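Participant: coords below, sequence missing:
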């Protein structure tokens, strides 16, 4: 009876975590399109915080306004179903694995005579447990994550190959064009992103709390600071993972002239590094303009090809 209640509570909390994505989804959607290299709106000249004159892309809210003008309110929630399912599955698996690891740890502690572990040992165990649980959540939720990202990327070409809610339709589409491996496109950089972010966050927080400022009243602030720093460092892996999930599909967003044909996620990382684009989408405001990558063989600008929808929107704005 108790086990059933725990399971129902876990499912309920996982679904709640998925539905929590709703208010913030448009911003997530815009971030994915920017990470994929889609910049439909032209840059403008302005001054930076330090007074330097340079070109900037319109901020994320302007990008959202553009999507709204093209597809309406529902267009801002393209792929929301897959996002909710992905996040719910990840949360559910994370909770279950975490519970299993805690039970195993309790059994080990009961068998030990000396139950007082060193502070560093406790830190290692907690970090390892968090990384393990999070990575299992990522693995099980990844196929839905891929479906969600491809739903979003459809906006670039105005396609309807992937559904926001029909899982079976998406499964058929991916399996038909890429086979089983298509469901796990971009999994390795995503796992690396999650694991490295947790490791850096916990390590930085541990060092600050142990050697710099030992005050439990501000532990939450230290954790937040550590998380912000770590996410900034590991963010390039998030960009690589997003592109990897979209790359290889039959979508226009994954084909030249909007995206190169990559052989692996390492190839994506190398290309973005060479073109100084590993921070795509990291900022919602003051988005510094990056000159497009001109392909020598064809002469077109990669990733910034204007669409008819963008041209109509700009003409109306004028």
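Facilitator: That came through fine. All values reported here derive from a predicted model rather than from experimental measurement.
Participant: Please count neighbours and contacts with C-alpha atoms only from this point.
Facilitator: Will do.
Participant: so is residue 78 in a helix, a strand, or just coil?
Facilitator: coil (DSSP: H, G, I helix; E, B strand; the rest coil).
Participant: Tell me how many other residues crowd it.
Facilitator: A total of 25 residues lie near residue 78 under the criterion other CA atoms under 10 Å.
Participant: just residue 130 next, same as before
Facilitator: Around residue 130 there are 19 residues (other CA under 10 Å).
Participant: in the stretch 1-150 of the chain, which spans are helices?
Facilitator: Taking DSSP state H, counting those that start in this stretch as the test, the helices found in the stretch 1-150 of the chain are 2-19, 25-35, 60-75, 80-111, 119-157.
Participant: can you list those helices in TSV and add distance to residue 310?
Facilitator: Output for the helices of the stretch 1-150 of the chain, formatted as TSV (distance: least, CA to CA, whole Å):
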stretch	distance to residue 310
helix 2-19	31
helix 25-35	14
helix 60-75	8
helix 80-111	23
helix 119-157	10
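Participant: Tell me which of those lies nearest to residue 218.
Facilitator: Among the helices of the stretch 1-150 of the chain, helix 119-157 comes nearest to residue 218, with 18.1 Å by CA to CA.
Participant: Could you check how far the closest one is from the centre of its chain?
Facilitator: Distance of helix 119-157 from its chain centroid, counting by CA atoms, centre = their mean, to the nearest Å, is 9 Å.
Participant: relative to helix 119-157, how tilted is the helix or strand just after that helix?
Facilitator: Using DSSP states H and E, the helix or strand that follows helix 119-157 in sequence is helix 167-178. Angle of helix 167-178 versus helix 119-157, following axes from the mean of the first three to the mean of the last three CA atoms, to 10 degrees, is 80 degrees.
Participant: next, the one to line up against it:
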């Protein structure tokens, strides 16, 4: 219990610190570009037109809403993080209790056949982690939807999703129970694929690419999980983008309705449209943001069309 409480406190602190970053990222993901491109240089020193980066974008928000404006949607996000941490830890604890019960019935601890690096153990642990994450995502997704809509209403200067209780009532009244789970399927798929890719790649790297018994190699193994996790998150980023777009799609806010944004019939329809437009990585980078090739800038909608 104490461990879960410390995880909640640590997670809440990280959530508060990262809130401005997520705020800007969500606005970029939905296609909101309030500032015109400027001439800059890419990583190779070549002059290119670039869209405003994280800091310029944040300064624009602060000019309109002040510093506190960067923390819109923080309350539901904190609720999501705290509840998700508790659910995640409870599910894993249930698995651990089942293992202890099984060991007591057998009379001795279960013996591992191939050691701690066996692929069977990786599958078992990954499956348990998948169930824990999926349960946490399922329970907290309504708060995630409220968080995104609280941020996106900056575009049209609405105040439809301000308080947590008012937002819950609004979603239920206008969209029913299913409205709380808009964008859930691509989010779950992205989490599951990312988890399996990360753990499988880490196992392959640690088992076949790095030799055991060498101190430097053992140190490298401790970093392989982080590296493969980053690689997996890059590959599954389109699921994150589509989930966020579906969460605000046709919700009554200017940022999720025509003429600003199209109405998608499903998350697969959203996937096809983004792929056709070449926008599957929109919002993935917040520092070096060049203007997409062949796109024009509209000052009326303040976005790329």
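Facilitator: Sure, I can see it. Quick caveat, the model's predicted, so the values are computed rather than measured.
Participant: Superposed, what's their TM-score?
Facilitator: Once superposed, chain against chain, the TM-score is 0.90 (TM-score structural alignment, normalised by the length of structure 2); 293 aligned residues with a CA RMSD of 2.2 Å.
Participant: For residue 169 of structure 1, which of the helices of the stretch 1-150 of structure 1 is the nearest?
Facilitator: If you check each of those against residue 169 of structure 1 by CA to CA, helix 119-157 wins as the nearest, at 10.1 Å.
Participant: Identify each buried residue in that closest one, please.
Facilitator: 127, 129-156 (16 or more other CA atoms under 10 Å).
Participant: Next: stretch 199-219 of structure 2.
Facilitator: Quick answer for stretch 199-219 of structure 2 (16+ other CA under 10 Å): 199-203, 205-206, 210.
Participant: which one of the residues you listed sits closest to residue 24 of structure 2?
Facilitator: Nearest to residue 24 of structure 2 among the buried residues of stretch 199-219 of structure 2 is residue 199, at 29.8 Å by CA to CA.
Participant: you'd agree that closest one is up against residue 225?
Facilitator: Yes: shown here, residue 199 of structure 2 and residue 225 form a contact pair, counting by CA atoms under 8 Å, at 7.1 Å.
Participant: ok, back up a step: who wins for proximity to residue 315 of structure 1 among the helices of the stretch 1-150 of structure 1?
Facilitator: Comparing the helices of the stretch 1-150 of structure 1 by CA to CA, helix 60-75 comes nearest, at 12.2 Å.
Participant: Can you check which part of structure 2 the closest one sits on?
Facilitator: Helix 60-75 of structure 1 corresponds to residues 54-69 in structure 2, going by TM-score structural alignment.
Participant: Identify the residues contacting that stretch?
Facilitator: For stretch 54-69 of structure 2, contacts defined as CA atoms under 8 Å, 6 or more residues apart in numbering pick out 20-21, 24, 35, 70, 286-287.
Participant: Just the buried positions in it, please.
Facilitator: Within stretch 54-69 of structure 2, the residues scored as buried using 16+ other CA under 10 Å are 54, 57-58, 61, 69.
Participant: ok, so what distance separates residue 278 of structure 2 from residue 110 of structure 2?
Facilitator: Per CA to CA, to the nearest Å, residue 278 of structure 2 is found 51 Å from residue 110 of structure 2.
Participant: Could you check which residue of structure 1 pairs with residue 19 of structure 2?
Facilitator: Looks like residue 19 of structure 2 aligns to residue 25 there (TM-score structural alignment).
Participant: Could you pull up the residues touching its match?
Facilitator: 76-77, 80.
Participant: Residue 286 of structure 1 versus that one, what's the distance?
Facilitator: Taken as CA to CA, the span from residue 25 of structure 1 to residue 286 of structure 1 is 21 Å.
Participant: To which secondary structure element is the residue positioned nearest the centre of structure 1 assigned?
Facilitator: Taking CA atoms, centre = their mean, the centroid of structure 1 lies closest to residue 238, which sits 5.4 Å from it. Assessed by DSSP H and E, residue 238 of structure 1 sits inside helix 219-246.
Participant: so that helix versus helix 25-35, what angle?
Facilitator: Counting by the same axes, to 10 degrees, helix 219-246 of structure 1 lies at 60 degrees to helix 25-35.
Participant: Touching, residue 59 of structure 1 and residue 282? I think so.
Facilitator: No: between residue 59 of structure 1 and residue 282 there is no contact under CA under 8 Å: 11.5 Å.
Participant: any idea which residue of structure 1 is furthest from its center?
Facilitator: Max radial position in structure 1 (CA atoms, centre = their mean) goes to residue 113, at 43.8 Å.
Participant: what sits against that one?
Facilitator: Taking CA under 8 Å, 6+ apart, one finds nothing in contact with residue 113 of structure 1.
Participant: that older thread, out of the contacts of stretch 54-69 of structure 2, which are buried?
Facilitator: By 16+ other CA under 10 Å, the contacts of stretch 54-69 of structure 2 give 20-21, 24, 70, 286 as buried.
Participant: Include distance to residue 13 of structure 2 when you put those into a markdown table, please.
Facilitator: Below are these laid out as a markdown table (distance: CA to CA, whole Å):
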| residue | distance to residue 13 of structure 2 |
| --- | --- |
| 20 | 13 |
| 21 | 14 |
| 24 | 19 |
| 70 | 16 |
| 286 | 22 |
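Participant: ok, those residues vs residue 257 of structure 2, which is closest?
Facilitator: Of those, the one sitting nearest to residue 257 of structure 2 (CA to CA) turns out to be residue 24, at 19.4 Å.
Participant: Tell me the spacing between the closest one and residue 163 of structure 2.
Facilitator: Taking CA to CA, one finds residue 24 of structure 2 at 20 Å from residue 163 of structure 2.
Participant: repeat for residue 17 of structure 2
Facilitator: 21 Å.
Participant: Comparing those two, which shows the higher neighbour count?
Facilitator: Using other CA under 10 Å, the more surrounded residue of residue 17 of structure 2 and residue 163 is residue 163, with 15 against 12.
Participant: For that one, give its distance to residue 231 of structure 2.
Facilitator: Remark: distance between residue 163 of structure 2 and residue 231 of structure 2 (CA to CA) = 37 Å.
Participant: Any idea how many residues pack against the counterpart of residue 175 of structure 2 in structure 1?
Facilitator: Aligning on TM-score structural alignment places residue 175 of structure 2 opposite residue 178 in structure 1. Residue crowding around residue 178 of structure 1 was assessed by other CA under 10 Å; the count is 14.
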